[in-house]
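A.B. asks: pasting the structure only:
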């Protein structure tokens, strides 16, 4: 299992939201590049980056901040938020992004995901964000009636490297990870699943690892790292080495 520290970008700064609401944004670091260096120093093997402004705008907005992160660290970076065309996927892969995360476009245009996987094997992930088990789109502002499992199954055999599953209701509020929902999804599909949302303590990570080791491919954490509830080095050791 891989531990992914998260950097969410809004207005060129590192922030966290509560339940996907942009009005709740709290700035934790004015320099995303410096924050990336902190996670690298802690021993992170991957970094999870989201362009929040881009997710709402439908196009990348914080490109300069992403470039600064890529220049600051050598670890692989996965990036999501407003990436909705093959040209934009190519742009980021050429600039050094290890894995591009497709969210809204994956649900609306699954054929684009299939083509992207064909062009860039192992470099495409799908982000499925859910509220009450139903997929939400457009920076979580649009609710659908599609279940997470049904949405994920559309990509079986397409070559998607991972499904990143976020429980919106838990995101940024430190209420604990959706262990049962994540394990259920991981068992229902053949694509590796990365858990996101709600992780508030090392105990949450231990529970997720105990239930999903060998089933869940990774876990993303943000808010708890920034407010000191989780030490990044301890989390990496627990998730990846214990």
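C.D. replies: In hand now; what should we look at? Since the model is a prediction, treat every value here as computed from it, not as a measurement.

A.B. asks: CA atoms for contacts and neighbours, from now on please.
C.D. replies: Noted.

A.B. asks: I figured residue 177 hits residue 194, correct?
C.D. replies: No. Using CA atoms under 8 Å, residue 177 makes no contact with residue 194, being 11.5 Å away.

A.B. asks: Where does residue 176 fall, secondary structure wise?
C.D. replies: Here residue 176, judged by DSSP states H and E, is contained in no helix and no strand.

A.B. asks: quick one, helices of this structure?
C.D. replies: Assigned by DSSP state H, the helices in the chain fall at 32-41, 52-57, 63-72, 86-95, 104-108, 110-119, 148-153, 179-188, 202-212, 223-226, 232-236.

A.B. asks: Show me the one of those that comes nearest residue 11.
C.D. replies: helix 52-57 (7.3 Å; CA to CA).

A.B. asks: okay if I get the helices of the chain as TSV plus mean neighbour count and distance to residue 16?
C.D. replies: Shown next, in TSV, are those (neighbours: other CA atoms under 10 Å; distance: least, CA to CA, whole Å):
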stretch	mean neighbour count	distance to residue 16
helix 32-41	19	12
helix 52-57	20	10
helix 63-72	17	15
helix 86-95	15	23
helix 104-108	21	20
helix 110-119	18	27
helix 148-153	19	23
helix 179-188	18	21
helix 202-212	18	19
helix 223-226	22	6
helix 232-236	19	16
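
A.B. asks: so which of those helices comes closest to residue 160?
C.D. replies: Nearest of those (CA to CA): helix 110-119, 6.3 Å.

A.B. asks: next, the one to line up against it:
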């Protein structure tokens, strides 16, 4: 199982939010590229990037910070936030991203997701962010009546590389991931699933690893910045 260190970008800095609230941002680094280099030096093999401003604006905002990370890191990175048309998808993949994450458009424009997955095999993921099992879009600001598992099943035949499933109520709260819901989603589809939201200890990572579903990986942010998870120890445990 892959551990994806998260670098969430707001106004050019690496921050963490509490349950997606932009007013709760805690700045952890004014140099996201340096933070990325530290994660790579500790042994991570992937990075998970989010353009928080872009998620609200509907277009890339923190492009300079993302490009600095890509130039510095030397490992594959996936990015979500504000990617809502083919031109933006092509732009980011052309600039060295390994994978784009499509969230809002997975609900609002499924044809775009399918088109992108066909055009860029293995390089398009779907982000499913949910509160109480219902998908939220546009930077988690808009609630929908779409069931998270139903949305995942819609893309079973689309050729997407992964689903990133985030329990919004757990995100940034350091209260543990929703292991049960994540495992249930992973069992419901053949698409690889990446867990996100609330991963706050090595025990959380082990619980996800041993949840009974073959998860592709887990994303952690605040716990790595706070030191609640030692990245080297976590990588070692997940490689077992």
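C.D. replies: Everything's here; your move. Computed from a predicted model, the values in this text were never measured in an experiment.

A.B. asks: sorry, back to before: please identify which of the helices of structure 1 is closest to residue 172 of structure 1.
C.D. replies: Short answer: helix 223-226, nearest of these by CA to CA, at 5.7 Å.

A.B. asks: what about the residue lying closest to residue 191 of structure 1 once chain neighbours are set aside, how many neighbours?
C.D. replies: Nearest residue to residue 191 of structure 1, sequence neighbours excluded (CA to CA, 6 or more residues apart in numbering): residue 162, at 5.9 Å. Per other CA atoms under 10 Å, the neighbour tally for residue 162 of structure 1 reads 22.

A.B. asks: contacting residues around stretch 100-118 of structure 1?
C.D. replies: 78-81, 83-86, 89, 92-93, 123-129, 137-138, 151, 154-155, 158-160 (CA atoms under 8 Å, 6 or more residues apart in numbering).

A.B. asks: Now go through the residues you listed and say which are in strands.
C.D. replies: Counting by DSSP state E, those place 78-80, 124-129, 137 in strands.

A.B. asks: wait, doesn't residue 131 of structure 1 sit right on residue 170?
C.D. replies: No. In this structure residue 131 of structure 1 lies outside contact range of residue 170 using CA under 8 Å: 9.2 Å.

A.B. asks: what about the two, which has more around it?
C.D. replies: residue 170 (21 against 18).

A.B. asks: Identify the residue spatially nearest to the more buried one, adjacent ones excluded.
C.D. replies: Nearest one to residue 170 of structure 1, counting by CA to CA, 6+ apart, is residue 198 at 4.4 Å.

A.B. asks: residues in contact with that neighbour?
C.D. replies: 167, 170-178, 221.

A.B. asks: The same query, at a cut-off of 6 Å, please.
C.D. replies: 170-171, 174-177 (CA atoms under 6 Å, 6 or more residues apart in numbering).

A.B. asks: With adjacent residues omitted, what lies nearest to residue 179 of structure 1?
C.D. replies: In space, residue 179 of structure 1 is closest to residue 208, 5.7 Å off (CA to CA, 6+ apart).

A.B. asks: Which residue, other than its chain neighbours, is closest to residue 84 of structure 1?
C.D. replies: residue 105 is the one closest to residue 84 of structure 1 (CA to CA, 6+ apart), at 5.4 Å.

A.B. asks: I meant residue 42 of structure 1, not that one.
C.D. replies: residue 233 (4.9 Å).

A.B. asks: Aligned against structure 2, show me the partner of residue 136 of structure 1.
C.D. replies: Applying TM-score structural alignment, one finds that residue 136 of structure 1 aligns to residue 136 in structure 2.

A.B. asks: isn't that match right next to residue 142, touching?
C.D. replies: Yes. Assessed by CA atoms under 6 Å, residue 136 of structure 2 is found in contact with residue 142 at 5.4 Å.

A.B. asks: Looking at those two, which has the bigger crowd around it?
C.D. replies: A direct count of neighbours by other CA under 10 Å for residue 136 of structure 2 and residue 142 places residue 136 higher, at 23 against 10.
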